[in-house]
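Student: What follows is a predicted structure for the sequence shown.
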Amino acid sequence: MATKAKSGNAIVETIKTIVYALLIAGVFRTLFFQPFWIPSGSMKETLLIGDFLFVNKMAYGYSYASCPTVSIPVVGLNVDAEDVCGFLDGDNTRLFGGDPERGDVVVFRHPVSGRDYIKRLVGLPGDRVQVKDGILYLNGKMVPQTPAGNFDEVMGRQGPQGLTPRCGNGPVGEGGTCTKTRAVETFDNGNEHVVLNIGSQASDHTPVYLVPEGHYFFMGDNRDNSADSRLPQAAGGVGFVPYENLIGRADRIMFSSAGRSMLYFWTWRSDRFFKGVN
């Protein structure tokens, strides 16, 4: 009888330990840092497919979007942030709120789909944003770009989704060199970052967007390969993003893998480990 009691107590203690660990992890993920894998090439070269980083949730304070979304289709688990913290939605405010700065790389919740996106903050509330001939204009003034050579990568499937890059040097065969032109863009607050260009397309020529109060305008650094605020939400873009939809700021890459799986250690990019995000 004593053996059975001890065995039963051991099982209970194990379950309690797991529950406590999950609660602690949930609190940590909700209040401090959220892990994020880069799934696409919209932020090249700043962020590459397979980069892994932690999002600083303390940077802008907390809203309903700060609650984690947990989706594990294999076991039928799908808990959305709104399911847990939806009672905080609707007022476009934040607890302990902080203001993001132009040039921040931000993870935010898509206003319609609820999916997490990562882009660079370009337009603040009240700004007039326009792209003309591939050059960004803010409040009627051109944002300076300095040519910085080319960004080269090998043509091939990238990441778990097996995505292939778009190239500015025409059709490129498997294993060939895929090239995009590269420039350093500088905002008026001194933020410098690299942007890439593939070629002229519709998103390089936009109307003037007036960013509403309490909203932000985002663009990808890989300008010709990014569904962002230049496209309205109805057309599959991001549109204007409410303040309450910001999740946090990306500050540092912790790990990076160029392979289909992080277990392929020979594809790890050790030069990107602990690299700051600019």
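Tutor: Nice, I can see it. Numbers count the residues shown, from 1 in each chain.

Student: all contacts plus neighbour counts: C-alpha atoms, from now on.
Tutor: Noted.

Student: OK, contacts around Glu45?
Tutor: Contacts for Glu45 (Cα atoms under 8 Å, 6 or more residues apart in numbering) come out as Phe151, Val194, Val195, Leu196, Asp221, Asn222.

Student: right, I mislabeled it, should have said His110
Tutor: For His110, the contacting residues are Asp116, Tyr117, Val238, Val241, Asn245, taking Cα under 8 Å, 6+ apart as the criterion.

Student: Turn the residues you listed into CSV, columns for neighbour count.
Tutor: Formatted as CSV, the entries for the contacts of His110 read as follows, by neighbours: other Cα atoms under 10 Å:
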residue, neighbour count
Asp116, 16
Tyr117, 19
Val238, 23
Val241, 21
Asn245, 25
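
Student: Closest one of those residues to Ile135?
Tutor: When the contacts of His110 are compared for distance to Ile135 (Cα to Cα), Val238 comes out closest, at 19.5 Å.

Student: Am I right that the closest one is in contact with Ser226?
Tutor: No - with contact taken as Cα atoms under 8 Å, Val238 and Ser226 are classed as non-touching, separated by 10.0 Å.

Student: For Gly162, give me its contacts.
Tutor: Arg260.

Student: Could you measure from it over to His205?
Tutor: Plainly put, Gly162 is 30 Å away from His205 if you go by Cα to Cα, to the nearest Å.

Student: Tell me the secondary structure at the residue positioned nearest the centre of the chain.
Tutor: The chain has Ile118 as the residue nearest its centroid, 1.7 Å off, counting by Cα atoms, centre = their mean. For Ile118, the reduced secondary structure class is strand; criterion used: DSSP: H, G, I helix; E, B strand; the rest coil.

Student: next, the one to line up against it:
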Amino acid sequence: MSESNGFLGGIVETIKTVVWALLIAGVFRTIFFQPFWIPSGSMKDTLLIGDFLFVNKMAYGYSYASCPSIPFLGIGADDFCGFLEGDNERLFGSDPERGDVAVFRHPVTGVDFIKRVIGLPGDRIQMVDGLLYINDEPVEVEQVEDFVEPWTRQGPQGIPPRCSNGAVGEGAACVKERFIETLPNGRAHSILNITDSSGDNTGVFTVPEGHFFFMGDNRDNSTDSRVPQAARGVGFVPREDLVGRADRIMFSSAGRSMFAFWTWRSDRYFKAIE
């Protein structure tokens, strides 16, 4: 065989290897995992604007909301599993645990949200003076050091952070009170407090069968299950609208663009989500 044929053969083999690698990566992306960028500050300080993670679709099984999709061909999850929509069941399904951080499809708008599972089917959920009650019992909270971040517009949308220390200037310290909240199953996580808000005092929410109650960790800056869907909130989330569980941050950037390498947060790479 001539050198030219050997060279061309090597190029062909390289192309085949790359194609197979892309196909395998595509299968992983569409069937097992879904990439997700954190667009807002509703889950601070657990998740920050600009965190990038993969959602584990296998954690809760598959529904019309989490089935494989092929975005570059315009094929969505509904095209594969639309027949499942409306029955509130899942293939190979299991329910989330209290305290899981999960992505779900908004029951009305279809937009993907990421929040923490607080209420399970049958639970009674209420907020009283900013304290969470589950089944008429207050959860354990412990105040720890404040969460402090520089005041600057964050992410591609240029979202300004809210601060408990009032209006501050560009680059000044933006402070939020931080607590460790421990749920009845022993799962502990950080929550933030900014100010007194309407979400600090609510009625009792009784979670229906087959539904879940979600809240953001940044309690005063989160649109979640405390606001009903009729009032443009989230309300109760049906089982079928779960996409998957968020387990680990893979990459993080504090800038307006991921290409601004000087804003990368290397201390958050591969960080477990608690």
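Tutor: On my side now, so go ahead. For clarity, every value in this text was computed on a predicted model and none was experimentally measured.

Student: Any idea what the TM-score comes out to?
Tutor: The TM-score (TM-score structural alignment, normalised by the length of the second structure) is 0.90; 264 aligned residues with a Cα RMSD of 2.3 Å.

Student: now the contacts of Glu45 of the first structure as TSV including distance to Asp133 of the first structure and secondary structure?
Tutor: Formatted as TSV, these follow (distance: Cα to Cα, whole Å; DSSP: H, G, I helix; E, B strand; the rest coil):
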residue	distance to Asp133 of the first structure	secondary structure
Phe151	20	strand
Val194	17	strand
Val195	14	strand
Leu196	14	strand
Asp221	16	coil
Asn222	15	strand
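
Student: sorry, back to before: which residue in the second structure aligns with the residue nearest to the centre of the first structure?
Tutor: Using TM-score structural alignment as the criterion, Ile118 of the first structure maps onto Ile114 of the second structure.

Student: Just confirm its match contacts Val55, I think it does.
Tutor: No - with contact defined as Cα under 8 Å, Ile114 of the second structure and Val55 do not form a contacting pair (10.0 Å).

Student: Which residues are in contact with each of those two?
Tutor: Jointly contacting Ile114 of the second structure and Val55 under the rule Cα under 8 Å, 6+ apart are Ala102, Val103.

Student: Provide the aligned range in the second structure for stretch 172-179 of the first structure.
Tutor: Under TM-score structural alignment, the match for stretch 172-179 of the first structure is residues 168-175.

Student: start to end distance for the matching stretch?
Tutor: This stretch, stretch 168-175 of the second structure, spans 10 Å end to end (Cα to Cα).

Student: what sits up against it?
Tutor: Contact with stretch 168-175 of the second structure is made by Asp146, Phe147, Val148, Glu149, Pro150, Trp151, Thr152, Pro161, Arg162, Cys163, Ser164, Asn165, as judged by Cα under 8 Å, 6+ apart.

Student: Columns neighbour count on top of those residues, output as CSV?
Tutor: Written out in CSV, the entries for the contacts of stretch 168-175 of the second structure read as follows (neighbours: other Cα under 10 Å):
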residue, neighbour count
Asp146, 14
Phe147, 19
Val148, 15
Glu149, 15
Pro150, 14
Trp151, 19
Thr152, 19
Pro161, 16
Arg162, 18
Cys163, 20
Ser164, 15
Asn165, 13
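
Student: among those residues, which are in helices?
Tutor: The members of the contacts of stretch 168-175 of the second structure all map outside helices under DSSP state H.

Student: what's the farthest-apart pair in these?
Tutor: Across the contacts of stretch 168-175 of the second structure, the longest distance by Cα to Cα is 17.9 Å; it joins Asp146 and Thr152.

Student: Next up, the contacts around the match of Ile118 of the first structure.
Tutor: Applying Cα under 8 Å, 6+ apart, one finds that Ile114 of the second structure lies in contact with Met43, Val101, Ala102, Val103, Phe104.

Student: By neighbours, which of those residues wins?
Tutor: The member of the contacts of Ile114 of the second structure surrounded by the most neighbours (other Cα atoms under 10 Å) is Val101, with 27 neighbours in all.

Student: corresponding residue for that residue in the first structure?
Tutor: With TM-score structural alignment as the criterion, the equivalent of Val101 of the second structure in the first structure is Val105.

Student: Could you report the neighbour count for the residue lying closest to that match once chain neighbours are set aside?
Tutor: Counting by Cα to Cα, 6 or more residues apart in numbering, Val105 of the first structure lies nearest to Arg120, which is 4.4 Å off, once chain neighbours are set aside. Using other Cα under 10 Å, Arg120 of the first structure is surrounded by 23 other residues.

Student: Verify the stated contact: Arg120 of the first structure with Tyr216.
Tutor: No - Arg120 of the first structure sits out of contact with Tyr216 when judged by Cα under 8 Å, with a separation of 10.3 Å.

Student: Just the helices from the second structure, written as ranges.
Tutor: The residue ranges that make up the helices of the second structure, judged by DSSP H, are 3-27, 77-81.

Student: quick one on the thing from earlier: nearest to Thr14 of the first structure, out of the contacts of Glu45 of the first structure: which one, please.
Tutor: In terms of Cα to Cα, no member of the contacts of Glu45 of the first structure lies closer to Thr14 of the first structure than Asp221, at 46.6 Å.

Student: Who are the contact partners of that closest one?
Tutor: Taking Cα under 8 Å, 6+ apart as the test, what Asp221 of the first structure contacts is Ser42, Met43, Lys44, Glu45, Thr46, Lys119, Arg120, Val194, Val195, Leu196.

Student: Can you tell me which of those is closest to Gly26 of the first structure?
Tutor: For the contacts of Asp221 of the first structure, the residue nearest Gly26 of the first structure by Cα to Cα is Lys119; the value is 24.7 Å.

Student: can I assume that closest one is in contact with Val105?
Tutor: Yes - here Lys119 of the first structure lies in contact with Val105, judged by Cα under 8 Å, at a distance of 5.7 Å.

Student: would you list the helices of the second structure in a markdown table and tack on distance to Phe251 of the second structure and mean neighbour count?
Tutor: Supplementary listing: those in a markdown table, determined by distance: least, Cα to Cα, whole Å; neighbours: other Cα atoms under 10 Å:
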| stretch | distance to Phe251 of the second structure | mean neighbour count |
| --- | --- | --- |
| helix 3-27 | 18 | 12 |
| helix 77-81 | 25 | 17 |
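
Student: Those helices: which one's closest to Ala254 of the second structure?
Tutor: Taking Cα to Cα as the criterion, helix 3-27 is the member of the helices of the second structure that comes nearest to Ala254 of the second structure, at 26.7 Å.
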